[in-house]
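Novice: Pasting a predicted model and its sequence here:
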Amino acid sequence: MKKSIYILSFAFLLLLLGCKESVRIDLVDESKPAPVALDEVMVKSILGGAVLKYQIPNDKNLLCIKAVYEISPGHVYETKSSVYVDSLVLKGFASSETTQVKVYSVGKNGKESKPLIVEVTPGTPVVEDVANTLFVRSAIGGVKLSYANLSGEDLIYDLIQEDIESNRWEVVKRFYSGLKTGEFTQRGMESKPTNIGVLISDRWGNISDTIKQTITPVFEEEVPKPWSHKEMVGDSWKEGVPGLTIDKMWDGRWDVDALFLWASSKSTKFPQSFTIDLKCEVEITRIVEHQRPVYAYLDTSVKEFELFGTTLDNPNPDTNSDDWIKLGRFSSFQPSGLTGSPTKEDFQYGNVEGENFEFLDENGDPKPTPPVRYLRWRTYETWDGQTEMGEVIIAELEVYGKILKK
């Protein structure tokens, strides 16, 4: 009986304690003055901004250092750094003109010191610096843009084209990138003189001057399908999974995994070859490979391969013979550069749009192949690193160029 009374009493005590209003323990001392202001700041100019270096004040009430600055007329920004960092990075300036920056010491109670006025001369604005490196050239079926972005800032590249009839400029493609070097290609353009332009913008609203140029895209057309498979001695084209036959590479589908693709046997040795009859003679400008859905730039998708071509109906199986022309050796490139961790953009390019492999001269200009009808593909490595034995998967192939005769 006593035991029951003790238990009930203890429970009642807990109930009373739970009903009491919780007490907040506030460690911020509102009565403390603002932290001491910085007395000296070293300034280093960077592209589109500056780095402020200083000695952190010895003040227990200090929460952070704050800089307030105007990146362009009417656009005020601020940036902060904790008490564990002795520098502030200012970005987004629209010009290289000297400007004043107010630097504050901010207390835990929100009080701010008097500002230290620092004069800053930002480096060349990022959009302007990148615009100075932009190289625009005619490409196969369109235009190619290449650039250098030393800052590594995320930028938008708008490709615009003039409509001759309306005399208006319209955006035809928008590219996004934070890579320090790269290139973009827009295709599907007619092979005639075309006025195009490029504008570069950043997340602060800064926009470069328009870079305008007249280009004439190199003519190309898609080689029509269906093609056919040509059996050659030494090739390893047989499927490793029932139904995933070689003709799946030209069925016009690449959107469903384990269905619309070709897969070789896992026991096949490298290099692995297959031969395609395009059913017409073509001066090839580029090959497009759609990688496996979900597994673009991963697993058994092609990473390294060679291409050979011939017009002979019964060529020597040995590609070292004079019957074959070596068209080139190619490496698959992951746009994001994040090997092993493809992004959504990587999958979009590798599977949906298809990775382009162009035939170019030593200057990077289009150089179509000699006429070929039979195309021999030889895989040396897949994205999982296999170079001795393993499966190879290709979802779809496309061939572009100038068709000579059927």
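Specialist: Thanks, I have the structure now.
Novice: Please count neighbours and contacts with C-alpha atoms only from this point.
Specialist: Fine.
Novice: ok so residue 4 is a strand residue?
Specialist: No: under the criterion used here (DSSP: H, G, I helix; E, B strand; the rest coil), residue 4 is helix, not part of a strand.
Novice: That one and residue 11, how far apart?
Specialist: Going from residue 4 to residue 11 by CA to CA, to the nearest Å gives 11 Å.
Novice: So if I had to pick from those two, which one is more boxed in?
Specialist: Using other CA atoms under 10 Å as the criterion, residue 4 and residue 11 rank with residue 11 on top: 12 against 8.
Novice: Comparison target, given below:
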Amino acid sequence: MKKIKNIFFTSIINLGLMMLNGCQSDMLNAPIENNTAKPDVVTNIKVENKSGAALLTYTLPSSEDLLYIKAEYEIRPGVKREAISTFYTNQLLVDGFHSTNEHMITLYAVSRSEIKSDPVKVTIKPLKSPIQRVFESLAIIPGFGGPNIKFENKDRAPVVIIPIIKESQGQIKSLEKIYTQTSSGNITLRGQEAIETNFGFTVSDKFGNFTDTVYKNITPYSEAKLDRTKFAEFPLPGDAALAYGTFVRYLWDGNYTGARWPCIFTTEAASTPQTITIDLGVTKALSRLIYFPRTEDGTNFYRRACMKTFEVWGTNNPSSNGSFDNWTLLASNTIVKPSGLPSGQETAEDKAYAEQGWSTEFEPGLPPFRYIRIKNLKNWENTFSIMGTQIEVYGSK
């Protein structure tokens, strides 16, 4: 009998808890207040058309229980979108447009009881969208191992450049997409044969908008990694002094171990940018240099004398006095830590980016060179010394 009573009381308690939880859930999902009166509408609406968007400025209604302003609109036929702004501000951004046609925006004031005001309609006319601006900036030329693509993204909008190949029978072959939010880019799509190919490029955004596709017939240059066994030190007057008994030639000895020692290490006392000069042993049209940074503790790459901002120069006739006469600037590069975290903090993405090597692209079409000179303008401690594990140099076959 006692056991039956316990079961009965336990059931009653569980039922009570379920009812309480249900009430709490209903309370959480219910409007903040229970006022059925409509709020007043927004007034004095002003429109500032922007790239693929518009900024609306207005006078808020005086309704005491106002919670937010909602905009309802279509970014293209059949694709609806909403934007919300709290009562703490009198501005609301409507975005996601690709077309520069006029678009109707419907605005509502919404109360704490989730009651909408009467609708107020306003017309906007967005400026050229970010993806269209990127698309129109595309410059596509033959590169080493594939097409070289340059672009500008002045809005710094997150965009996707979608490359394809249109094959002879009309089939479409997809290539690796380029995701970017940088203000400009210079990218080569490698892995393609050195034969004439019909490449196509489209740009899209997170709203599902797409530009037209531009096609261009391109014959990529062949590319190969230069034979490191032919590299040699070629010190010139003014080149960096080596510290700790190290040598420049450590940069091509094949040891990619991140925490290796010894490795190249130039003097830490330098007060001006440091340079090192290398004889590649062959004269080639150069496509890129990959620099592999070093970590002293096995953890942090973005520190001490690993190069951050540097230049790569080329020549076939090095100046005997160590000046940059007769040298051609191949490229400048500033390494950006993917996470953006301060010194001493690195994510798995940061480490992976360092371990694969920091690549510096050279402009296609430059003349062939035999000698390169690396000029370190700033390391991760904002000084000029250089350390690293390896370099790889690529160029024409």
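Specialist: Received, thanks. Treat the numbers as computed from the prediction; the structure is a model and nothing was measured.
Novice: Could you check how many residues crowd around residue 78 of structure 1?
Specialist: For residue 78 of structure 1, using other CA under 10 Å, the count is 15.
Novice: In structure 2, what sits opposite it in the alignment?
Specialist: By TM-score structural alignment, residue 78 of structure 1 lines up with residue 82 in structure 2.
Novice: these two touch, right, that match and residue 69?
Specialist: No: the criterion here is CA atoms under 8 Å, and residue 82 of structure 2 misses it with residue 69 at 10.5 Å.
Novice: Just want the most central residue of structure 1.
Specialist: residue 336 (3.8 Å; CA atoms, centre = their mean).
Novice: Could you pull up the residues touching it?
Specialist: Residue 336 of structure 1 makes contacts with 179, 342, 343, 345, 346, as judged by CA atoms under 8 Å, 6 or more residues apart in numbering.
Novice: try it again with 10 Å
Specialist: Neighbour list for residue 336 of structure 1: 177, 178, 179, 182, 342, 343, 344, 345, 346 [criterion: CA atoms under 10 Å, 6 or more residues apart in numbering].
Novice: so what's residue 219 of structure 1 closest to, chain neighbours aside?
Specialist: residue 191 (5.2 Å; CA to CA, 6 or more residues apart in numbering).
Novice: Report the separation between the one you found and residue 212 of structure 1.
Specialist: Distance from residue 191 of structure 1 to residue 212 of structure 1, by CA to CA: 18 Å.
Novice: cool, and residue 46 of structure 1?
Specialist: For residue 46 of structure 1 relative to residue 212 of structure 1 (CA to CA), the value is 28 Å.
Novice: cool, and residue 187 of structure 1?
Specialist: 18 Å.
Novice: and what of residue 78 of structure 1?
Specialist: 35 Å.
Novice: Over to residue 405 of structure 1?
Specialist: In terms of CA to CA, residue 405 of structure 1 sits 38 Å off from residue 212 of structure 1.
Novice: quick one: which of those two has more around it?
Specialist: residue 212 (15 against 10).
Novice: tell me the contacts of the more buried one?
Specialist: For residue 212 of structure 1, the contacting residues are 136, 159, 160, 161, 195, 196, 197, 198, 199, by CA under 10 Å, 6+ apart.
Novice: One more: residue 219 of structure 1?
Specialist: Neighbours of residue 219 of structure 1 in contact, by CA under 10 Å, 6+ apart: 139-142, 188-192, 285, 400-402.
Novice: Closest one of those residues to residue 298 of structure 1?
Specialist: Nearest to residue 298 of structure 1 among the contacts of residue 219 of structure 1, counting by CA to CA, is residue 400 at 25.7 Å.
Novice: re earlier: among the contacts of residue 212 of structure 1, which are in strands?
Specialist: Assigned to strands by DSSP state E, the following of these qualify: 136, 159, 160, 161, 195, 196, 197, 198, 199.
Novice: Tell me, how many residues neighbour residue 127 of structure 1?
Specialist: 26.
Novice: do residue 115 of structure 1 as well
Specialist: Count around residue 115 of structure 1 with other CA under 10 Å applied: 17.
Novice: residues in contact with the counterpart of it in structure 2?
Specialist: Using TM-score structural alignment as the criterion, residue 115 of structure 1 maps onto residue 119 of structure 2. Residue 119 of structure 2 sits next to 40, 41, 42, 70, 71, 72, 105, 106, 107, 108, 109 when contact means CA under 10 Å, 6+ apart.
Novice: Give me the distance between residue 119 of structure 2 and residue 391 of structure 2.
Specialist: Taking CA to CA, one finds residue 119 of structure 2 at 64 Å from residue 391 of structure 2.
Novice: next one: residue 370 of structure 2
Specialist: 16 Å.
Novice: and the contacts of residue 212 of structure 1 as a markdown table, adding distance to residue 267 of structure 1 and neighbour count?
Specialist: Below are the contacts of residue 212 of structure 1 laid out as a markdown table (distance: CA to CA, whole Å; neighbours: other CA atoms under 10 Å):
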| residue | distance to residue 267 of structure 1 | neighbour count |
| --- | --- | --- |
| 136 | 46 | 22 |
| 159 | 47 | 25 |
| 160 | 50 | 21 |
| 161 | 51 | 20 |
| 195 | 53 | 16 |
| 196 | 50 | 22 |
| 197 | 51 | 20 |
| 198 | 49 | 22 |
| 199 | 51 | 19 |
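Novice: buried ones in stretch 36-46 of structure 1?
Specialist: For stretch 36-46 of structure 1, burial by neighbour count (16 or more other CA atoms under 10 Å) applies to 36, 37, 38, 41, 43, 45, 46.
Novice: Much appreciated, bye for now.
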